[in-house]
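S.K.: Take this sequence and fold it.
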Amino acid sequence: TFRHGAQTALNSLGEFLRDQGAITEEALREALAVQNNRSLPMGVILVEMGATDEPTVARAQAKQSRMPFVDLAGKTPPSRLTDLLDAQSAWDLEAIPVAEKGAELVVAISDPSKAVVADTLRFLLDRDIRMAMTTPSALGAALEKSYGAKQSGGTAAPVSTDEAESDEAPVVRLVRKMFEDAVASRASDIHIEPFHGTVRVRFRVDGALQVYAEHPVELFPALMSHLKVSAGLDIAEKRKPQDGRIGMSVNGSDLDIRVSILPTNHGESCVMRLLDREANLISLQELGLDAEAQDWFRSLIERPNGIFLVTGPTGSGKTTTLYAALQTLNRPDKKILTVEDPVEYRISGINQVQVHPHIGLDFSRALRAFLRQAPNVILVGEIRDRETAEVAIQASLTGHIVFSTVHTNDAPSAVTRLLDMGVPPFLVATSLQGVLAQRLVRRLCPKCSREQPADALACQVLGLKEGDTMTVAKGCAHCGRTGYYGRVGVFERLEMNAALRDSLFQMENSSDFLKSATGSSRYTLLLTDAIAKARAGLTSVSEVLRVTSVDTMAGVSATSSSQDEASNS
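M.R.: Sure, this is the predicted structure:
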């Protein structure tokens, strides 16, 4: 509402002043002509022309923006209020605390378009904010009296390391609140993105990005400087990508925050991955594996040797699945070693190794060292190259069960990915036990889900009949009005058998194996599991379509949102 009101005030200020009798029609026409050439705010032009004065303009803007007017001429706000805001933030935001009205802090600005800083000040000061208008000259004088002169060149002083790390700095409170809200929202990532005139902050919750806040772009330098200092990055470097990490405790959670900085045309984009190292690991059942799939999974991971792969795109839950496997095997009679990049969760009773490529400790080197440690179970975070693949396979052939991940779209393609890396087919055939491909779908909110008659799309995708019901969720406070709360895995399984091993030995190219695998009785489709979960009311038709390829259903992509539309009806 502030932003809309401010824009209205900017567009019609001259007419408003004319209608109020504050300026003449001739003065308005002259001011409009000047504005076409100089692109200055109407109020500034009218004051420069002598057609009116600053207080008259400010009062008019206050009326149009539905804000009170505060006369700061010759006055200095109380220090107990101005001390709430540091000098850099005050000058950057061009705002100053001037009074208290009950629980609200009244903050003066001289530009109605700056009313958006109210959101930022709420984060910075953790107070209810009420914006008020004053004149530019009075605001400038009050800022100088309260905070000292603004730095030459029209910008605030650069943020020093001490300032960025100071626990008293409001930007520190803003960042702290951002992390607290991210944890409370179950966010996996925080995205901070500068655009023209604003900085957007988004949380990724249950795999979907949601706008959390927008801040004035003037706040961005202090915000980025603080995050860079906290992550051990170079605050002066703004041209190159940087990666760092922040360790902190938030609401009882011991967070390991991975920070990625990327230069963009509007400034540096910052993405932070939140990992709770002490989080409780989930069981096979909690992953979303049904009883049959759990038995299959256990039968493979309990084998004394061989290699077992989990595949899927980034963010599909592969690490969580492998950790569930390790938890299942984590007994005193087994020695378990992992090499990861990064070590995402600490597991008691398991020896975990973080790769350090800069000192030569990569996946393959760690694997070779593992073989001298006499482990029963080995986890390799990811197979990225032929060397790592061959060492992992050799380990699996010498009395170890090896778990790892690759990035492919389906289970059979994980096998051909190893072949494409240059691993000989006979090594793959003799070592590979099975592949689990997976995606994550959003769970329907248990608080607001309900049954309704199945629509045409549900009948088409889920194989329902007319008169059957489908589960939808309309959205509530518990799920943030999204209709979803949490995620569950959907899975595709491939178990190697004699026929599939023979096909690897006899194939002329990788497509021959893909044909054999997709026709095998040991292969279960991701789509089958996704449909079963939607029919059971765990997820929606639109989520099924999002994570699967349904080539035989004409027009499905054009109508894939109908489940969500139905849920909002």
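S.K.: only C-alpha atoms for contact and neighbour calcs from this point on.
M.R.: OK.
S.K.: buried stuff in the helix or strand containing Q210?
M.R.: Q210 belongs to strand 208-216 when assigned by DSSP states H and E. For strand 208-216, a neighbour-count test (16 or more other Cα atoms under 10 Å) marks L209, Y212, E214, H215, P216 as buried.
S.K.: which stretch of helix or strand covers the closest residue in space to the third one that isn't next to it in sequence?
M.R.: If you skip the residues right next to it in sequence, E214 has R200 as its closest partner in space, 4.5 Å away by Cα to Cα, 6 or more residues apart in numbering. Counting by DSSP H and E, the secondary-structure element that holds R200 is strand 198-205.
S.K.: ok, and what's touching that strand?
M.R.: Strand 198-205 has contacts (Cα atoms under 8 Å, 6 or more residues apart in numbering) with 182, 185-194, 209-217, 220.
S.K.: Please repeat the previous calculation with a cut-off of 10 Å.
M.R.: By Cα atoms under 10 Å, 6 or more residues apart in numbering, the residues outside strand 198-205 that reach it are 116, 178, 181-183, 185-194, 208-220, 266-267, 269-273, 442, 484-487.
S.K.: And those, which of them are buried?
M.R.: By the neighbour-count criterion of 16+ other Cα under 10 Å, the contacts of strand 198-205 include these buried positions: 116, 178, 181-183, 187-194, 209, 212, 214-220, 267, 269-273, 442, 484-487.
S.K.: can you give me the helices for the stretch 201-350 of the chain?
M.R.: Ranges of helices in the stretch 201-350 of the chain, per DSSP state H, counting those that start in this stretch, are 220-230, 284-287, 291-301, 318-329.
S.K.: what's the closest of the ones you listed to A6?
M.R.: Go through these one by one with Cα to Cα and the one that ends up closest to A6 is helix 220-230, at 22.0 Å.
S.K.: Quick one: distance of that closest one to the chain centre.
M.R.: Mean-position distance between helix 220-230 and its chain equals 18 Å (Cα atoms, centre = their mean, to the nearest Å).
S.K.: how much space is there between the residue nearest to R501 when sequence neighbours are not counted and G519?
M.R.: Leaving aside its sequence neighbours, R501 sits nearest to A429 (Cα to Cα, 6+ apart; 5.0 Å). Going from A429 to G519 by Cα to Cα, to the nearest Å gives 17 Å.
S.K.: Would you do the same for the sequence below? I want to compare the two.
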Amino acid sequence: MQQTTDRDNATSLVDRIVARAIGDRASHLYFEPQARSLQIRIRQNGSLQTAIQNLPQDLVQPTTEYLKELAYLDNTSAPQTGTIAKSGKFGLKLEITTLPTQFGQQITLKIVYDRQSPPALEQLILDRESFAQIDRLIHSTCGLVLFVGERASGKSTTLYASLAAIQRPDLSIFEIDRQPKYTVPSINHISIPSNLDDRAYAQTIDTCVSQQPDILAVGSIDSLPTARAALQAVARGCLVFATVPATTAGKAIAQLIALGIPPAQLYTATIGIIAHKQLQQLCPDCRLPDRPSGDLAHLGSTLLSLHEQPYYRAQTLSPREIESSKRTGELCVHCQGIGYRGTIGIQEVLIVTDRLKSTILQGDAEAIDFAAQETGMRSFMDLAVSLFRAGKTTSAQLKRCIDPRILLQNQLNTINPSSGELVANDMASLEAALYWKQQAIAAKSEYEQLLAELESYQQESDEFEQRIKQSRSQVEQGTRVEIALQLLSVVDVIELARTSIKPQTDRESAIQKGYSMLETKMLASIKEIGVRIVETTGYQFDARRHEIVREVSTSESAPGTIIAEVKRGYTFGDRVLRLAQVKVAVAPK
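M.R.: Here you go, the predicted structure:
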């Protein structure tokens, strides 16, 4: 009877907590056995919170068995993965992972929501300067745009929102992904099976490029074949969007170079990198006043006054405090005691200019990020400081945007060498430091006025450099076309010489074979620069690509079908370099 009661309690518990997680749009649920209890945690907006703790240990086993039963998993202690079908009691697909621990099996549920339209780009990019830069990037005609960030940073959401922002009836857009997260109307979505290997993924990209898209989104670049296929798409005139799992723009470049991509090729193809980070947003209805620690007083080139402006921290309650606040009616109705309400995305936008060429070719991640900031890129730290000053986030979230080495150095700088105590506790020293900070701010103002005049010129200069880069790409493409035409004329001569020989001796056969080998090598060279042979036999006649040499009356092939190839045709992108000469079937009279 006790066993039945425990199973009923576990079933009710799981059903309630999963329903609550789905209602709160959580992404994960964690059932974690402890030494004498069961703990349940929930991840929402990238933040991990304790939902229920100190549940009786008797619930561990029936909870594990119930979840495994829903996913049709074996009742063993070995690690397993499975799926709770969408058609089941929860209405959504749940991906389950089990992992044995010293106190029992920990179970993680990932909630897979139905794909919806992405949010508007202007809702995601709150900083107006960043939005303007991103808007210019995604409206380019050709090049590689990388969306980078750590897990749950918002990079994929920005990619899909960008596709939605630029889609038009006159554009052909393809999107390839293993796990598409959103649906964008009028875009060709191609879902790749998760077990498909990297070479097959790259082949899918090549096949899409043969469909002549204007814009191609290729999901995550995490292998050399995928990276090469993406760069080849750029070389053939596509605007390519892709994600890279990296924390900064510099690390994304270094990561691709480490895969085996030549730095020069990466620099030539890439026009911009958008790095993402998500910060938790303070709940404005229950936030509490805060005084930041002394290590935030000076962050690189950013000055924080610790006295003149109010700052805030989150009123985050423990599960016990939440229950107590519910009983007294003091629980914040907007954040339910979490202290935060949603997230705020911030973006570092690196525009690839000639001034970054030497740094990118060296492939040093930190040097690339530093050089980008020197050329005007706003750093995560500067963006987070602005949000902190505006009371939208906390010092804890701000520290996530600062290099740990900078924080450690600042902490050392706030320690009095003689006493070993923090200088922040010495009010006289603190006031003196603040005075000199104000002097530095005053001296800095004149310099900032000069910089303000240069910013407009700098922006125009960057746009001019971008136009030069695009023009260079167009010139290179035109040059490849001219080379292809020259090679085709040579192929014609070789083909004529080969077909004119009617071999009767071994010497004539050897000569004809030599011509054939030479013709094959020439065709391979033409293919390497992007020229493709028009497919003919068995295909429908297309006046744009084929020239009818003769119409043949036959019932063996459908009317309008090409039944013989007289001379091959060649294409470069959407440009036909030479029509294929063919015989076409017509209906018998």
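S.K.: ok, back up a step: which one of the buried residues of strand 208-216 of the first structure is nearest to D362 of the first structure?
M.R.: Relative to D362 of the first structure, and with distances defined as Cα to Cα, the nearest of those is L209, at 32.7 Å.
S.K.: Leaving out sequence neighbours, find the closest residue to the corresponding residue of the second structure for that closest one.
M.R.: Alignment note (TM-score structural alignment): L209 of the first structure maps to L48 of the second structure. Counting by Cα to Cα, 6+ apart, I42 is the residue found nearest to L48 of the second structure once chain neighbours are left out, at 5.8 Å.
S.K.: what's in contact with the strand holding Q210 of the first structure?
M.R.: Against strand 208-216 of the first structure from outside (Cα under 10 Å, 6+ apart): 92-93, 114-121, 123, 178, 181-182, 187-204, 442.
S.K.: what sits against the spatially most central residue of the second structure?
M.R.: Compute the mean C-alpha point of the second structure, and by Cα atoms, centre = their mean the closest residue is T243, 2.5 Å away. Neighbouring residues of T243 of the second structure by Cα under 10 Å, 6+ apart: 145-149, 155-156, 158-159, 217-222, 252, 273-275.
S.K.: which one's the longest helix in the first structure?
M.R.: Longest among the helix segments of the first structure by residue count, using DSSP state H, is helix 2-19.
S.K.: Quick one: map L418 of the first structure onto the second structure.
M.R.: Alignment note (TM-score structural alignment): L418 of the first structure maps to L256 of the second structure.
S.K.: ok, back up a step: closest one of the buried residues of strand 208-216 of the first structure to Y147 of the first structure?
M.R.: Ranking those by separation from Y147 of the first structure, with Cα to Cα as the measure, puts P216 on top at 19.9 Å.
S.K.: how far away is that closest one from A236 of the first structure?
M.R.: Distance of P216 of the first structure to A236 of the first structure, given as Cα to Cα: 21 Å.
S.K.: sorry, back to before: around the alignment partner in the second structure of the residue nearest to R501 of the first structure, count how many other residues there are.
M.R.: Matched across to the second structure, A429 of the first structure falls on Y267, judged by TM-score structural alignment. By the criterion of other Cα atoms under 10 Å, Y267 of the second structure has 20 neighbours.
S.K.: what kind of secondary structure is the equivalent of I205 of the second structure over in the first structure in?
M.R.: Matched to the first structure by TM-score structural alignment, I205 of the second structure sits across from L367. Secondary structure assignment for L367 of the first structure (DSSP: H, G, I helix; E, B strand; the rest coil): helix.
S.K.: wait, what's in contact with the closest residue to R291 of the second structure other than its chain neighbours?
M.R.: Leaving aside its chain neighbours, R291 of the second structure sits nearest to Y311 (6.4 Å; criterion: Cα to Cα, 6+ apart). Counting by Cα under 10 Å, 6+ apart, Y311 of the second structure makes contact with 287-292, 388-395.
S.K.: R178 of the second structure now?
M.R.: I190, S191, I192, P193, S194, N195, L196, Y201, V218, G219, S220.
S.K.: got a winner among those for most neighbours?
M.R.: Counting neighbours by other Cα under 10 Å, V218 leads the contacts of R178 of the second structure with 25 neighbours.
S.K.: Secondary structure element holding that residue?
M.R.: Take DSSP H and E as the rule and V218 of the second structure turns out to sit in strand 215-220.
S.K.: Which residue in the first structure aligns with the residue nearest to the centre of the second structure?
M.R.: In the first structure, the residue equivalent to T243 of the second structure is T405, according to TM-score structural alignment.
S.K.: Surely that match forms part of a strand?
M.R.: Yes - assignment of T405 of the first structure by three-state DSSP places it within a strand.
S.K.: Please tell me I have it right and the match of L418 of the first structure contacts S220.
M.R.: No - counting by Cα atoms under 10 Å, L256 of the second structure sits too far from S220 to count as a contact (11.6 Å).
S.K.: residues shared between the contacts of these two?
M.R.: Residues within reach of L256 of the second structure and of S220 at once, by Cα under 10 Å, 6+ apart, are A227, V244.
S.K.: follow-up on the earlier one: burial check on the residue nearest to L48 of the second structure, number of neighbours?
M.R.: A count of nearby residues for I42 of the second structure, using other Cα under 10 Å, gives 24.
S.K.: do the same with E278 of the first structure
M.R.: A total of 15 residues lie near E278 of the first structure under the criterion other Cα under 10 Å.
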